[in-house]
Every structure is written in structure tokens, then in C-alpha cells.
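**Student:** Fold the stuff below for me.
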Amino acid sequence: MFQFIAHLRFFAKATNQHGVHSPFIYNYVTKCLYIKGKLHQQKNKNVLLKSIAYFNPETAFIASEDIKKIIQKVKTKLNFTSSTVDLACLELPNLKEFNTIKYHNNTMVFIDKIYTNKESLEAWEQIKKLKKVTVTVDLFYCAIVFFRKEQAKEHFKIRI
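**Tutor:** So this is what the prediction gives:
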């Protein structure tokens, strides 16, 4: 029931590319997320794989072996490390785990299952409020976080 109500609330506030006034996010949405074709059946994993193809990261922190295997089918030359990374993947929003990520200005953090339950949603809200986080993209099925210093702090809710 929680997810159903959360999805209705999300849908009421979410927009498509026409509601985005950031050139960076507009390009991400139109040239990545809205490109036809599926790389995976699940929407969250499809977003992750399309984002990897779009941003072309070289280093990644991914705790889940299942996610690593899925990614390696699309991008074979990705260096998995725990040092400063271009891409990090979290299976759930977790503030403690999020704060361990070593990031740079262009790091992208993929967070899965942000609307699983109230605790996940609260953790997601805490992550969005962090000073180091400048741009977030809430896609309901997952979320993307950026640390771009040149961009004003903004939160987007995008329908996919």
C-alpha cells in the first residue's frame, strides 16, 4: 500500500523533459533516459545501463555481485574499486553507505529502491539534503545523484 500511495504522489509531482530547466539534466533525460530501446527488462536496471552507456564511467563502486554481472555484459572495461569513482551503485538509500563513497565533480550515484518503505524514503530525503549533493533525479524506480559544483542545487522528479 505504501508504494502505491507513494507512486500516486510521485506521479502528481513528476514531469518530463519539458519541465527541466537544467541543460545538463535536460540532455541526460532526452539523450539517455528517453532513448528508445531496452537494455534490461526491469526499469531500474534499464536506467542504470543506459546511464552507463551515456556517461561512460571508467571506475565504479558496486557492492552487489548481481549488478556487477549485469553491468559487465554492457561495459566490459569498467574498473571496480573503492577509491574515487565515476559511478557508484547502492541497492537501497543508506546515508552511512552513501557517505563512504569517494566522489569527484562528475561522479554519478545510482540508488535503487527509494520508495520501498518509509525508512528508504526517509534515507533518500536525508541524502538529498546533504550539502555535497547538488543534483538529484528521482525516477520513482530508482534515483540518480550528482555532485556538480558548477550547478545550483536542484531536485528533479522525472517520469520514465
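**Student:** make it CA atoms for all contacts and neighbour counts henceforth
**Tutor:** Will do.
**Student:** Show the contacting residues for the residue nearest the centre of the chain.
**Tutor:** In the chain, the centroid-proximal residue (Cα atoms, centre = their mean) is Ile144; its distance is 2.0 Å. Shown in contact with Ile144 (Cα atoms under 8 Å, 6 or more residues apart in numbering): Met108, Val109, Phe110, Ile111, Thr136, Val137, Asp138.
**Student:** did I read that right, it in a strand?
**Tutor:** Yes. Ile144 sits within a strand when classified using DSSP: H, G, I helix; E, B strand; the rest coil.
**Student:** What separation do you get for it and Gln42?
**Tutor:** Ile144 is 16 Å from Gln42, where distance means Cα to Cα, to the nearest Å.
**Student:** Same check on Phe146?
**Tutor:** 23 Å.
**Student:** more neighbours, those two?
**Tutor:** When Phe146 and Gln42 are compared on other Cα atoms under 10 Å, the one with more neighbours turns out to be Phe146, at 22 against 10.
**Student:** this one as well, want them side by side:
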Amino acid sequence: MWFKIKLYILFLFKSTNKHGVHSPFVFHLITKCFNRKTDLSQKNKFIKVKKWLLKDETILNVTDFGSGSKVFKMNERKVSDISKVAGIRTKNGLLLIRLIDYFKPKSILEIGTSVGLSSTALSIGNSNAKIISLEGCPNTANYATQLFERFNLSNIEVVTGEFNQTLPNIIHNKSFDFIYFDGNHTQKATLNYFTKCLKTTHNNSIFIFDDINLSKEMHQAWNIIKEHPKVTVTINTFYWGIVFFRKEQNKQHFTIRL
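**Tutor:** Below is the predicted model of the structure:
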């Protein structure tokens, strides 16, 4: 906890807004995406799904293949509690919608479906995109699939199984425009997924890593990712690490307050 507080204080000192950015690409991203309001119809649809999840008392027996929960002590968990503790924050969910709307990726991969709230944001951002979402727990994956059907989010395919088994098959001979990493929040797993997914990138691909400052090892993983030769531009928003592979850009790292 104290490590995260320390990182947040450092983030506040280092971070800037659009006025401290000297990259036209990043400046445009901040002004036209980060700082604009989410389309009202998209926002309302996301809020509707989130409210549904926060009220759902369904109990799921969750199989956790990741780093484990620091909050939940039992595998039986209410959907409402999962959504409250592990679901994407509304502010980030709306930003995810705007990012997808701004870049308009056609092929999206999500590593870590959970009960489907982040997937919902991805789908709302671009209903024409093909979204593949990986989930380790069969019960959670089944719940998310039913949620997508209920809210007519027809462009999401959920693939169930441990990521080390499902990810290689999903990315084999494929490229992705956008990958959202929100699965196993450990340094080893994060770097493993990053390395595997590098082969799917093209010049305009975008990676987003959730919870880069969750722990010391996630912070270390983020620093390693930043220095990879294929990575050119990164943006640290504290909760997210956003990665670009644009060869026309000089290598630059930005710390942006949202």
C-alpha cells in the first residue's frame, strides 16, 4: 500500500497535461480523446451495464489463475462485489470507450474478461470491431457471455481457459490493432504476455496495461516494457500504461494526468 502511495506522489510531481507535451501525435490524442466528453449514448449504455452488474447478487464460484485477490478470501463471490472491487472504474471505462472510438481498431484482444465490464466498454467504443476476450474461469466466462447477449454486445467472443494455453492459439499468425492486458497482474505473467503478443503488432497497434502501479513488480514490468526496442511511445496515466509502436516517432515516455 505504501509503495503505491509513494508512486502516486511521484506521479503527481512528474505528470503533466497537454501544455507539457511536445509531440503532435500525443498532443492531439490528449485534446481530441483524453479531454473530450464521452458520447452521451455510449456513456449511458456503459452506465446501464455497470449498474446492472453492481446490483446483481448472483454468486459465482471463481477459479483464480492469476496473482490472487487481496480482497476476496473465498472463491464464492457475488457479481456485485466482483464489479465493485475488480471492475473497471467508470472514469477509465469511459476513457476506454473514447480510445476505441478515436483509433477505431478493427481487431481487439482482451486478456482478462472477468464479468465483462471492460469488454463492454471495448464493444461500445466500436461495435464493428471483432473482439476476442480471454478468461480463465469457466463460471466467470459463462456469466460474461450471458451479459453480452443480454445487452446485445454481439461482437465479443469469449475464449475460456488458462491464458498460457489459450493465448498462443489465439495470436498464431494473427495481428491485432488493440490489446488490453487485464489478466494476471504479476511481473512474470505480464512480461510473458507482452513478449508473446509483440508478434501480433503492426505500426499502429496499441497495447494498454492495466494496474501498472498496483505493486512493485508491476511497476518493474512497466519499466521493462517501456525500454523494449519495438516500443516507441508510452503514456503513463498511473492506472494504465499505454504503448505505441509507431516507427515514425522518436522514443518518448509521457506521464499524463487525466
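**Student:** counterpart of the residue nearest to the centre of structure 1 in structure 2?
**Tutor:** Under the alignment (TM-score structural alignment), Ile144 of structure 1 maps onto Ile242 of structure 2.
**Student:** Against structure 2, what's the mean shift for the helix or strand containing Asn44 of structure 1, could you check?
**Tutor:** Assessed by DSSP states H and E, Asn44 of structure 1 sits inside helix 43-55. Once fitted to structure 2, helix 43-55 of structure 1 is off its aligned match by 1.6 Å on average (mean Cα distance after the TM-score superposition for structure 1).
**Student:** which part of structure 2 lines up with the helix or strand following that helix?
**Tutor:** Of the helices and strands lying after helix 43-55 of structure 1 in sequence (DSSP H and E), the nearest is strand 59-62. Mapped onto structure 2 using TM-score structural alignment, strand 59-62 of structure 1 covers residues 107-110.
**Student:** what's the burial count for Glu217 of structure 2?
**Tutor:** 16.
**Student:** Any figure for the gap between the residue nearest to the centre of structure 1 and Asn106 of structure 1?
**Tutor:** 12 Å.
**Student:** Kindly report the same for Ile158 of structure 1.
**Tutor:** Distance from Ile158 of structure 1 to Asn106 of structure 1, by Cα to Cα: 20 Å.
**Student:** Tell me the one of the contacts of Ile144 of structure 1 nearest Ile35 of structure 1?
**Tutor:** Nearest to Ile35 of structure 1 among those: Val137, at 16.8 Å, using Cα to Cα.
**Student:** Now find how far off-centre stretch 132-148 of structure 2 is within its chain.
**Tutor:** Its chain's average C-alpha position is 16 Å from that of stretch 132-148 of structure 2, according to Cα atoms, centre = their mean, to the nearest Å.
**Student:** Please apply the same query to stretch 130-141 of structure 1.
**Tutor:** On Cα atoms, centre = their mean, the centre of stretch 130-141 of structure 1 falls 8 Å from the chain's centre.
**Student:** tell me how far the ends of that stretch are from each other?
**Tutor:** End to end - Cα to Cα - stretch 130-141 of structure 1 spans 21 Å.
**Student:** swap in stretch 84-92 of structure 1?
**Tutor:** Stretch 84-92 of structure 1: ends 20 Å apart by Cα to Cα.
**Student:** which residues sit against it?
**Tutor:** 57-64, 97-98, 101-104, 106-114, 120.
**Student:** Those in helices, which ones?
**Tutor:** Glu97, Phe98, Ser120 (DSSP state H).
**Student:** hang on, the earlier thing: with adjacent residues omitted, what lies nearest to the match of Ile144 of structure 1?
**Tutor:** Ile208 (4.5 Å; Cα to Cα, 6 or more residues apart in numbering).
**Student:** Show me what the one you found lines up with in structure 1.
**Tutor:** Ile208 of structure 2 maps onto Phe110 in structure 1, by TM-score structural alignment.
**Student:** give me every residue that touches the residue lying farthest from the centre of structure 1.
**Tutor:** Distance to the chain centre peaks in structure 1 at Met1, reaching 24.0 Å (criterion: Cα atoms, centre = their mean). By Cα under 8 Å, 6+ apart, the contact list for Met1 of structure 1 is empty.
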